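A.B. asks: only geometry, no sequence info:
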């Protein structure tokens, strides 16, 4: 019996990973859902999944949550700016529990990316490299679902506004990345993906923003074209639309990263883990709207 813990198990990524584990035949009794809010995990508990409450900021609770666990799917935290310390707490709890494998969901090209999100992910990778734990790093690309909010606005205006130039974005559906993570963490002991220090760059087929505009058009049924602006103009428009400054910075920074090629990578690793082609942008956005 191999007990697998999934952290952040009530988040969109973690929940999708748990569903995949159960769908792959992992017994519910062998899955531990580590969550911050037990009430949100009622559906998992009803299916027989063990629910343990622990916040990434609570080392004591994390140690209790990972006790008796063999493998951990370590879903990166959502609190930007606090993740280096919080992630170290998770790693230390896994060390204390003597887990045999940690699978960490990081960021595409974290070691070279100019994205503002990259430093915390890279710090976590380095902490895992210094740990006696066997660790596999899954560097996840940008979610296609990040553009779900653009479907209606693009349909209404006929424009997808951005500052990515002719950069290529190798995005992927969140569900595909979660499925791949579940495949790795539940894989056989002799799997090549379980070798300590393995780093997989998980991305889908790359497209440009004009092609993303075409995908938005497919989903919405309206004509959509891409209008490229400078980063400053992009920030001004987003601010004028009422978005908070941190969100504006994130979106503008992401487009700048796309322009530099930071979110472009081959789709081989993700397709291999899935055993099929990853969802296209249009497919993922259509699924997100259901």
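C.D. replies: Great, that's in hand. Keep in mind it's a predicted model, so treat the numbers as computed, not measured.
A.B. asks: going by C-alpha atoms from here, please, whenever you check contacts or count neighbours.
C.D. replies: Noted.
A.B. asks: what are the ranges of the strands in the stretch 1-150 of the chain?
C.D. replies: Along the stretch 1-150 of the chain, the segments classed as strands by DSSP state E, counting those that start in this stretch run 4-7, 31-35, 50-53, 71-75, 101-107, 135-140.
A.B. asks: and the fifth one with strand 71-75, angle?
C.D. replies: Angle, strand 101-107 to strand 71-75, by axes from the mean of the first three to the mean of the last three CA atoms, to 10 degrees: 10 degrees.
A.B. asks: comparison target, given below:
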């Protein structure tokens, strides 16, 4: 029986496969799937089983999930197709006889007002009705901010619509480690983990942390959600994605991306990476 990781060519999927290997799971006991297996050839070279899986092509899934014991379902990025794609993957996991599916949902998926939440909530409900499962409700990624550092430093400002909302962001590596723990240990069936970093921050506090790390003054520009969406589209972000991101910031302004559950720290058995540490790593 195997541990299957979907979307293994993506950033979170790759880190999860690495975390499983670091926890001592034999490469032959891991199945990494992707729509394009050429992007995960490096895993095959290390002995990981590599299979093609495209949630939009149900016929590709039985072979991809064959022998699956535990499966990590990483949420897909195409929002308007997400629920249908997830249902196909869940149905295939049922047919494969999986004993547990872990799903990467979003923080406070059942109560969040963010436009992203309904697709996650619908997936959670469908999964609970069909398989033993665990919900990994991931908060925001610190990399969503550190990837912007060149633009922030060039413009001297961090812009957003999160206002004074507190954000419990963590690194992808921390979320991946949590997924690996759930996939390799027992006692997680039926659990809902609200996952976020130990050190919450506002956008203004993050701007201050960037200033401290770089020695340059970085201001925080507070915008409305509409104005932030316009800023993003002006920077080349597709309009649909820009509105999703701006709406996520609006939800953040209401503390919907804040958690003090401590679930992430407990799962990984150590403190989560701090914003300062993530900034320093990105600047190296």
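C.D. replies: On my side now, so go ahead. Nothing here was measured: the structure is a model prediction, and the numbers come from that model.
A.B. asks: and the TM-score between them?
C.D. replies: The pair, once superposed, lands on a TM-score of 0.95 when counted by TM-score structural alignment, normalised by the length of structure 2; 283 aligned residues with a CA RMSD of 1.5 Å.
A.B. asks: tell me the contacts of the alignment partner in structure 1 of residue 254 of structure 2?
C.D. replies: Using TM-score structural alignment as the criterion, the counterpart of residue 254 of structure 2 in structure 1 is residue 260. Taking CA atoms under 8 Å, 6 or more residues apart in numbering as the contact definition, residue 260 of structure 1 lies against residue 167.
A.B. asks: next one: residue 260 of structure 1 from residue 228 of structure 1, what distance?
C.D. replies: If you measure residue 260 of structure 1 against residue 228 of structure 1 using CA to CA, to the nearest Å, the figure is 15 Å.
A.B. asks: make TSV out of the strands of the stretch 1-150 of structure 1 and add distance to residue 127 of structure 1 and mean neighbour count.
C.D. replies: TSV is the format used below for the strands of the stretch 1-150 of structure 1 (distance: least, CA to CA, whole Å; neighbours: other CA atoms under 10 Å):
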stretch	distance to residue 127 of structure 1	mean neighbour count
strand 4-7	18	30
strand 31-35	21	26
strand 50-53	24	20
strand 71-75	13	25
strand 101-107	11	25
strand 135-140	10	24
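A.B. asks: now render those as JSON lines, adding distance to residue 204 of structure 1.
C.D. replies: As requested, these are arranged in JSON lines below (distance: least, CA to CA, whole Å):
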{"stretch": "strand 4-7", "distance to residue 204 of structure 1": "24"}
{"stretch": "strand 31-35", "distance to residue 204 of structure 1": "28"}
{"stretch": "strand 50-53", "distance to residue 204 of structure 1": "32"}
{"stretch": "strand 71-75", "distance to residue 204 of structure 1": "20"}
{"stretch": "strand 101-107", "distance to residue 204 of structure 1": "14"}
{"stretch": "strand 135-140", "distance to residue 204 of structure 1": "10"}
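A.B. asks: between the ones you listed, which one is closest to residue 286 of structure 1.
C.D. replies: strand 135-140 (20.7 Å; CA to CA).
A.B. asks: for that closest one, give me the average deviation versus structure 2.
C.D. replies: Mean deviation of strand 135-140 of structure 1 from its aligned counterpart in structure 2 after superposition (mean CA distance after the TM-score superposition for structure 1): 0.4 Å.
A.B. asks: re earlier: and the match of residue 254 of structure 2, how far from residue 34 of structure 1?
C.D. replies: Separation of residue 260 of structure 1 from residue 34 of structure 1 (CA to CA): 36 Å.
A.B. asks: Provide the aligned range in structure 1 for stretch 157-175 of structure 2.
C.D. replies: The alignment places stretch 157-175 of structure 2 over residues 159-177 of structure 1 (TM-score structural alignment).
A.B. asks: now do the end-to-end distance for that stretch.
C.D. replies: 28 Å.
A.B. asks: so who does residue 99 of structure 1 touch?
C.D. replies: Contacts of residue 99 of structure 1 (CA under 8 Å, 6+ apart): 68, 69, 70, 71, 72, 133.
A.B. asks: 6 Å - rerun?
C.D. replies: Residues in contact with residue 99 of structure 1 (CA atoms under 6 Å, 6 or more residues apart in numbering) are 70, 71.
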